[in-house]
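>>> Fold the following for me, if possible:
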Amino acid sequence: MARNKYDIDETLQTEFNFSHLKRLGAYIKPYRKELLITIFFVSISSMLGLLTPIFLMQIMDDYIPNKNIKAIILVSILQLVIFLLISVILSFKISLTSKIGQNIIHNIRSDIFEHLQALPFSYYDDKPHGKIQVRVVNYVNSLSDLLSNGIVNTITDLFSLLFIIGFMLIVNVKLTLICLLGLPLLIIIIFIIKKKQRVAWQISSNKSSNLNAYIAESINGIRVTQSFTREQENIKIFNTLSNDYRLAWIKAVKLNFLMWPAIDNISTWSYVAVYVVGISWLDNSMQGITAGVIIAMTGYIGRFWAPVNTLASFYNSILTAVSYLERIFETIDEPVLVKDCEEAIEMPAIKGEVVFKDVTFSYEDGVKILNGINFHSAIGDSVAIVGPTGAGKTTIINLISRFYNLDSGEITIDGVDISKATIKSLRKQMGIMMQDSFIFTGTIIDNIRYGNMEATDEQVIKAAKTVHAHDFIINLEDGYQTQVNERGTRLSVGQRQLISFARALVADPKILILDEATSSIDTQTEILLQEGLSKLLQNRTSFIIAHRLSTIKNCTFIMYVDGGSIKEMGSHDELLDLKGSYYELYMSQYKFLEKE
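A predicted model of the protein is given here:
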C-alpha cells in the first residue's frame, strides 16, 4: 500500500471544515467555568492597564501646568498599585491556563490512544507505526500553546480591543477613525495568505510524519542495520527526510511571519498619521487637540495594535493547529471495523468446539487469502496447520480470535457465531502466542501475568515451570522481578518465546493458539516443553502452526493449507499414507535430518 511507506506523504481522506474546531470546543467545554473566571480577571487587568494614557493626558494637560505635585504623586502611587494588581492577575492566569491546557491535551491524547486500542490489525498493517505515534505525541503537543494561552488571550484581547477603542473615542473621535483606517488593509492581507498557510502546514506535518516513521523503523531494525553495515545509507535517507521537513517548516514559518511585519508597518503608519494630523490640529481649538491628547492617543495606538497582533497570532495558531487537528480527528474517526455488533452477547464459558463454515477472507479487495475453508474440531482436539509460506495458516488462527472480519462464511465456537459475541468475552477465554514474542518494559513476572492480571505469583511460576522457563528466570539477577527492556532485548529469542508461552498458559484458556511457538527453542528444551504441554493440552482445544513436523505428529488431525484452501486433512499417519503434499513435506524434512 502506498500509505505504508516512510517516503510517501499521507493524504487526508476528508477536507477540513470548521466542525473540527467545534469538536475541539467539546474538549474545552468542561473547563468553561475556570476559563470564564480567568477571562473576567484578565479583562479587568486589561482595563486597568488602559488607564495609564488617561493618567498621562491628565498630568500633561492639568497637573504639570498647574504644578499639582501632590496629584502627580497620588497618580504615580495609584499606577504602581495597578501594576502590582495586574502582575498578580497575570500570574494567576498563567498558572490556571497552563493547567487547563495540559488537561485538555491529556484528554485528547487519551481519546486517541483509547481509539488506537480498538482499531483492527488491518489499520496497523497499512500504516508505519512512526506515523501513528507522531499523531499521539507531536501533533497533540502542537496544540498545547493554543489551548493553554491562545483561547484566553484571544477572548481577553477582543475585550481589550473594545475597551481601547472606547477610550480612544473618549479622547478624540477623529484621531480614532484615522487609526482604524489600517484595519481593512490587514484583513485583505490575512485572506491572501490564509490558504497558503494551511497548505504549508499540511506539507510540514507530512514531512514530520515521514521523518518519525523512518526513525521508528530504523530503531526497530538497528540490529539488522548494523549487521549489514547499512549505517551510512540510513544516514543519507534520514538526512534527506530531515531536510525535507526543515524546508517545509521554514516555508510554513515564513508565511506565519508575514503577519507580524504587516501589522508592524500598519501600526507605524498609524503612529505617523496621528502625529502628523494631531500636530497640524494642535493650534485649532475647534479640533480639541492638546499635547496630552496626542500622547494619550499614541499610547492607545500601541495598545490597539498589540491585541490585533495577538489576534493575528491566534489566527496563525489556528491555521497551524488545523493541519494537526485534521490528522488527530482523522485518527479518532478511523472506523473500528472489528467491533461488537449491536446485539452482541457475552461468550459463554468456552468448552472448545470450533467450526469453520465456508470461510472466505481477504486483506485487500479482490485478493482472496482464504477461499471456502471448512473444518470441525471437537472439544479437546489438537489441530495442526501446515503448509508453505503465505498459504494462509496464520490468517486462520487470527480469524478464530476475530482479529479480522470475514468476507463471508461463519466461525462458531460451541455453536455460537463469534461475530455475535463480544470481543472481550471471546478473547479473554483464549491463550494466544503469536510468531512475534513481544516483551513489554517491566518485570518478567508482570510480562507473564499480562495474559491474566488476576493470576497469583504461584500461578505465574507454575506456568513458567510448565514451559521450562523457570530455570533460566531464577538464574537472572532478580529472578522473576528482573527488569527487562522493550521487546526483551536482554533476553535471547528462545527465552522470549518461553516467557510468551507462559503468558499464554497463565490465562488457563480453553482454546490455545500457538503460532510457531517453538521455532526459536533448542531441541532439548522443546522435548521438555512437549512433555509439559501434553498434560496441559488435555481437555483443551489447541491450534498449532509449526514448521517442525516432528512436534505435531500426535495432533488429533493435521490440515495442509495451500493457496488459501485446505488441500489435505487427517492424522499424521493418514496423511503419510496419502503420499500427497504433506508426505512430500515430511519426507523432505526427514531426509534433511538424516543428512545432519
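
>>> When you work out contacts or count neighbours from here on, use the C-alpha atoms and nothing else.
Fine.

>>> Name all residues that make contact with Leu12.
Residues counted as contacts of Leu12 (Cα atoms under 8 Å, 6 or more residues apart in numbering) are Glu326, Arg327, Glu330.

>>> what's the distance between the lengthiest helix in the chain and the middle of its chain?
Ordering each helix of the chain by length in residues (DSSP state H) puts helix 69-118 first. Distance of helix 69-118 from its chain centroid, counting by Cα atoms, centre = their mean, to the nearest Å, is 28 Å.

>>> What of stretch 16-31?
Averaging C-alpha positions (Cα atoms, centre = their mean) puts stretch 16-31 18 Å from its chain's average.

>>> So what touches it?
Ile100, Ile104, Asn107, Ile108, Val322, Leu325, Glu326, Phe329.

>>> same thing with stretch 190-199?
Ala252, Leu255, Asn256, Met259, Leu319, Thr320, Val322, Ser323.

>>> one more, for comparison:
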Amino acid sequence: MGQQGSNRQAPPNFRGPRHHFGPKRKAKNQKETILRIWNQLSKHRLKLWIVLVFVFVSTVLGLLGPYYLGVTIDSYILKKDVPGSIQMAVLLAAIYLAGSLFTWLQQDIMVRVSLTTIRTIREELFAKLQQLSLRFFDTRSQGDLMSRVTNDIDNLNNALSQSLVQIFSSVLTIAGVTIAMLSLNWMMAMVSFLIIPVMLFVSRKIIAVSSQNFAKRQADLGQLNGYIEEAISGKEVITLYGQEKKTIQEFHEINEELRKSAMLAETFSGFLGPVNNFINNLGFGLIIATGAILTLNDMASIGVIAAFVTYSKLFFRPINQLTNLWNTIQSAIAGAERVFEVMDEVPDLQDSPNAAPVVSFEGDIEFRNVSFGYEKDHQILKNISLKASPGETIALVGPTGSGKTTIINLLSRFYDRSSGELFIDDKPIEAYKMADLRKRIGIVLQETYLFSGTLMENIRYGRLDATDEEVIEAAKIAAAHQFIKHLPERYETKITSGGTNLSQGQRQLLAIARAILADSDILILDEATSSIDTRTEIAIQEGLKNLTKGKTTFVIAHRLKTIEKADRIYVIDHGQIRESGTHDELLASEGFYYQLYTQQFKQTV
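Reported below is the predicted structural model:
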C-alpha cells in the first residue's frame, strides 16, 4: 500500500506504507504516566481507602505473629509451660488466619477496582480512536493500534490488580518491621539495616537497564502484531505472487527482534531475584552472628533472636517483592504511555464552535480554488474549482492518481483542504457538524467493507431504525435481492468480517443497498459498479436512477460509458481540471476526454 507515482491517492481505508510502525523508544516521562494512572484509580477513592485499611490490618497482624512467637519461646516454651504454649499457639493460629482473610479481601476489592479502571481506559481509548481523523491512521499500523488496545492495557491491568496492593503492603510492612526491630534490639536492627543500601544500589542499576528494554519490547510487540495483521489480511496477494518465503523471512526477522528485546528485558530483570537472595542470606548470617554474640553477653534472648530472624524475613521479603515486581511495573508503564499517547492525540478535524446541525441538504456544492496534499510538501489537488447544482449528476474522470478520490474525501470532510473554499448550500463546509454532514452524504466505495453479522444487519447499517421490509426493498432496488434469495438463510446468512465469504461483486451490491437505505441528500459513487458484471450492472442502473433522483450525485468512473448521461463531466489530470462539459460537448472538443473515450471504445471493440 505504498505510494505509487507522483500523485498518491489516500482512500478512506488507507493505512499507510507497509511495515511502517514508527520509531522504537523508551518511556518519555514515567512520573507523568504514573500520575495519570493514579488519577484514573482515584475515581474509586472509597474502595481504595477500604483496601488501605485492610492492608494496614493484615500488616499489623503479620507483625504480631513474630512478636508473639518470641514471647511464646521465652515465656512459655523455655519455661516448659505446656498450657500457656497451647494458648499462644491458638492465638498465633487466629492471628495468621485473620491475616489471610484480610489479605484475600484486599486482593478481591483491588481486582474489582482494577478491572473497572481498565474498562474505563479501554472505552476511552476506543472512543478516541473513533474520534480521530483518517490522517491519524494513514501512517499507523492497525496491528500496532490493536496491540495498544489489548496487550498494553492488559499489562496495565496486571500491574494494578497484582502490584498496587503489594506496594502498599510492602511499604507498611517495612515501616512496621523497622519499628518492631528497633524496639526489640536496636543493635541487631542496625546490623539488619546495613544490607539495605547495598540492595537498593544493585536493584537501581539493574532496573535502569531493564526499563529501557521493557519499553522496546512493547514497541517490538506492536510491530509484530502489525505484521501478522497485514500477512493475514493480505494472504490472497501473498499466495498469488508466491511470496510465502519472503513473508516468513520478514516475520522471522521481526519475531527475532522481539525475542532479543524480550530476552534483554527478562535477563536483566531476572538478575534481581538471585542477587537480592544472596544479599538477604548475607543479611541473615550477619543477624544470627550478631545475635549469638549479644546472647553470649546477656544482651539478647533466644526468643528475641527467633523473632529477629522472622522479622528480617518480613523485612527483606517486601523489598524483594518490590524489585521483582518491577518487571510487571515497567511493562505496565511502557504500555500505559503508549495508550495515553493515543488518548492525547488531538483530532486535526474538529467541529467549529458555531457548527450547526444538519437536517437536510439542498445539494448545492461548490469548490473554489481548492488545493490539498496528504503531505505538506506534495500537493495532490491544485486550484480545483467546480460546481454542482441540486439534483445534478457530476462525473469525475481521469487517470489513476489524478485526484478524483481526493475530491470526494474533501467533500466528505475526511480531510480539510490546504487552501481555497468549499461550500455546501452556500455555506462553508466547516459551518456544519461533521457527524450530521456525513449522515447526509451517502458513499459507495470501490472497496467496500462489510462487518461480521448477517446480511440484514449489514444493509441496515445505512439506517439503523429501518424495518426488515425497508431493508429488503433497498436490496431489491440494488439488485442484491437476486442473489440473497438463493442463499440457504437468505437475509439471515452470516458473513465474516470484511465479507470474505462473498464475492467482490456481491459485497458491492450490498454496499449499494446500504446507501439506498440511508436515503442521503448527496450521493457519492466511487467506481460503485466496477466489480459487477455487465448483465448485473444493466439491472442495477434502473435502481441507481431511483437512488440518484433528486440528489446531487458525484460519480467516479473509469468506464466512461456509464457516465454519458451525467449533467457535467470534469476531467481531472495531475490534480487539475483539464476540461469540463457534457459528454457530447467533450467529444466534440476532441480533447483529453475524447482521447480517453476513444481509447476505451477501441479496447472494447
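
>>> Going through the contacts of stretch 16-31 of structure 1, which ones are buried?
Burial by neighbour count, judged by 16 or more other Cα atoms under 10 Å, picks out Ile100, Ile104, Ile108, Val322, Leu325, Glu326, Phe329 from those.

>>> one step back: can you name the residues of structure 2 that the longest helix of structure 1 overlays?
Using TM-score structural alignment, helix 69-118 of structure 1 lines up with residues 82-131 of structure 2.

>>> For the residue nearest the centre of structure 1, give me its contacts.
In structure 1, the residue lying closest to the centroid (Cα atoms, centre = their mean) is Val136, at 2.2 Å. For Val136 of structure 1, the contact set (Cα under 8 Å, 6+ apart) comprises Arg109, Ile112, Phe113, Ile328.

>>> which residue in structure 2 lines up with it?
That one, Val136 of structure 1, aligns with Val149 by TM-score structural alignment.

>>> what do you get for Gly442 of structure 1?
Using TM-score structural alignment, Gly442 of structure 1 lines up with Gly453 in structure 2.

>>> Was I right to think its match contacts Tyr491?
No - assessed by Cα atoms under 8 Å, Gly453 of structure 2 is found out of contact with Tyr491, at 10.5 Å.

>>> These two: who's more crowded?
Taking other Cα atoms under 10 Å, Gly453 of structure 2 and Tyr491 do not tie; Tyr491 has more neighbours (21 against 15).

>>> show me what contacts that one?
Contact partners of Tyr491 of structure 2, counting by Cα under 8 Å, 6+ apart, are Thr454, Leu455, Met456, Ile484, Lys485.

>>> Those in helices, which ones?
Per DSSP H, the contacts of Tyr491 of structure 2 map to helices at Leu455, Met456, Ile484.

>>> so what does the host helix or strand of Asn458 of structure 2 touch, helix or strand wise?
Remark: Asn458 of structure 2 resides in helix 455-460, with elements defined by DSSP states H and E. Helices and strands touching helix 455-460 of structure 2, as assessed by 3 or more Cα pairs under 8 Å, 6 or more residues apart in numbering; DSSP states H and E, comprise helix 468-477, helix 504-518.

>>> Deepest in the core, which of those helices is it.
Across those, averaging neighbours per residue (mean count of other Cα atoms under 10 Å) puts helix 504-518 on top, at a mean of 25.

>>> Check the mean deviation of that one from structure 1.
Helix 504-518 of structure 2 differs from its equivalent in structure 1 by a mean of 0.7 Å after superposition (mean Cα distance after the TM-score superposition for structure 1).

>>> and Phe554 of structure 2, which of the three is it?
The three-state assignment at Phe554 of structure 2 reads strand, by DSSP: H, G, I helix; E, B strand; the rest coil.

>>> burial measure for the aligned residue in structure 1 for it, as a count.
Mapped onto structure 1 by TM-score structural alignment, Phe554 of structure 2 lines up with Phe543. A count of nearby residues for Phe543 of structure 1, using other Cα under 10 Å, gives 23.

>>> Could you confirm Asn284 of structure 1 falls within a strand?
No - Asn284 of structure 1: not assigned to a strand; according to three-state DSSP it is coil.

>>> any idea what it aligns with in structure 2?
Match for Asn284 of structure 1 (TM-score structural alignment): Asn297.

>>> Counting neighbours, what do you get for the counterpart of Ser520 of structure 2 in structure 1?
Mapped onto structure 1 by TM-score structural alignment, Ser520 of structure 2 lines up with Pro509. Neighbours of Pro509 of structure 1 under the rule other Cα under 10 Å: 22.

>>> tell me the contacts of Pro509 of structure 1?
So Pro509 of structure 1 contacts Gln429, Met430, Gly431, Arg540 (Cα under 8 Å, 6+ apart).

>>> let's see 10 Å
The neighbours of Pro509 of structure 1, taking Cα atoms under 10 Å, 6 or more residues apart in numbering as the test, are 350-352, 427-432, 537, 540-542.
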